[in-house]
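Asks: when you get a sec, could you give me coordinates for this:
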Amino acid sequence: MFSSKKDSNGIKMAKLATLVAHNVHISGDLEFSEGLRMDGQVTGNVSGRPGEETLLVVSDQGAIRGNVSAYNVVINGCVTGDVTVTHFVELQSNARVLGNIYYQQLRMDIGATIEGKLTRIDSQSAHVPTLPAPPEYTIDLTTN
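Replies: Model prediction:
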């Protein structure tokens, strides 16, 4: 899954400097640099430090109830919230995402489930696109 070379079609090897163990539950937002392996649970937003090539790995034991944003993301657990990935997202076979995924590159294994929309983001600006407002309709329910 990880290689020492920079691969434009995959994940660049990163140092997983932080581990949230399986018996840990964090309530509140979490910002990390370099790499984070999530075996525990977070109730809050999880984000990689902006401008850095961060890596978030959510193991099959890990769960996040909040929005996620990072440069690279590997999910094999559960995320309830939107996921924004500026480079590469990998959804492994036990991944369950209840939210929208905004990505530049995507790999999805058989068995992964998503209850939300997949939206590819522009690689040059790496921002979530602004969706147009739905058209407005006026319905007249009066009878003559």
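Asks: okay, CA-based contacts and neighbour counts for the rest of this
Replies: Will do.
Asks: between the two ends of stretch 41-56, how far is it?
Replies: Stretch 41-56 has an end-to-end distance of 13 Å (criterion: CA to CA, to the nearest Å).
Asks: what's it in contact with?
Replies: 14, 16, 20, 22, 24-38, 62-74 (CA atoms under 8 Å, 6 or more residues apart in numbering).
Asks: so which residue is dead centre in this protein?
Replies: By CA atoms, centre = their mean, the mean C-alpha position of the chain lies nearest to Val83, the distance being 3.0 Å.
Asks: another sequence for comparison is provided below:
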Amino acid sequence: MFNNKQDKIQMAQDITSSSNTIGKGTTINGDLETFGNIRIDGKVIGNIKTKSKLVLGNTSHIEGNVLSQNAEIEGEVKGVVEITELLILKPSAVVHGDIITNKLIVESGATFNGECKMGVSNKTIKIGEETANGQSNPKIEKAKAV
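Replies: Just a heads-up that it's a prediction; the model follows:
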């Protein structure tokens, strides 16, 4: 399928440079996983996982856990937010749940209710991969609303 290492590298770059958008007025029930960037302006009831950047617009409403490399939050999240690099909470952001991140920027007006842990070691985000024993990775459990 792949002729050489360069083909594999090109395919990986294509996957991670993809962008996904969930528009205002859209509701999704279920978990989302992507290698590329994702912007959400609608409602997601389920967990979100991306190896790239997550942007939650000011009309977004998330009921579930978030795992991402980088994130900007303007909307509301009810669940654990785990970011491996940089998390930015915009003035309209509301987070009901714990935050785990390496770096955090909280702009004036943003609110969150929960614990915050910073300086976490680099965690590997696995998308659709299996563990060594052939079992799929356990899903992030859905957080209860606070």
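Asks: please, a ChimeraX command that selects the buried ones among the contacts of stretch 41-56 of the first structure?
Replies: Selection of buried members from the contacts of stretch 41-56 of the first structure for ChimeraX, criterion 16 or more other CA atoms under 10 Å:
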select :14,20,25,32,33,34,35,36,37,38,62,63,64,65,66,67,68,69,70,71,72,73,74
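Asks: ok, now which ones touch Lys24 of the second structure?
Replies: 40-43, 59-60.
Asks: give the contact list for the residue nearest to the centre of the first structure.
Replies: Counting by CA under 8 Å, 6+ apart, Val83 of the first structure has contacts 67-69, 99-102.
Asks: mind listing what the counterpart of Arg39 of the second structure in the first structure touches?
Replies: In the first structure, the residue paired with Arg39 of the second structure is Arg37, using TM-score structural alignment. By CA under 8 Å, 6+ apart, the contact set of Arg37 of the first structure is 16, 18-20, 56-59.
Asks: if you set the cut-off to 6 Å instead, what comes out?
Replies: By CA atoms under 6 Å, 6 or more residues apart in numbering, the contact set of Arg37 of the first structure is 19, 57.
Asks: before we move on, what SS does it have?
Replies: strand (DSSP: H, G, I helix; E, B strand; the rest coil).
Asks: Val79 of the first structure maps to what in the second structure?
Replies: Using TM-score structural alignment, the equivalent of Val79 of the first structure in the second structure is Val77.
Asks: confirm that match sits in a strand?
Replies: Yes: assigned with three-state DSSP, Val77 of the second structure falls within a strand.
Asks: list the contacts for it?
Replies: 61-62, 95.
Asks: try 7 Å
Replies: 61-63, 94-96 (CA atoms under 7 Å, 6 or more residues apart in numbering).
Asks: repeat that for Val106 of the second structure.
Replies: Val106 of the second structure touches 88-90, counting by CA under 7 Å, 6+ apart.
Asks: just among those residues, which is most surrounded?
Replies: Using other CA atoms under 10 Å as the neighbour criterion, Leu89 leads the contacts of Val106 of the second structure with 23 neighbours.
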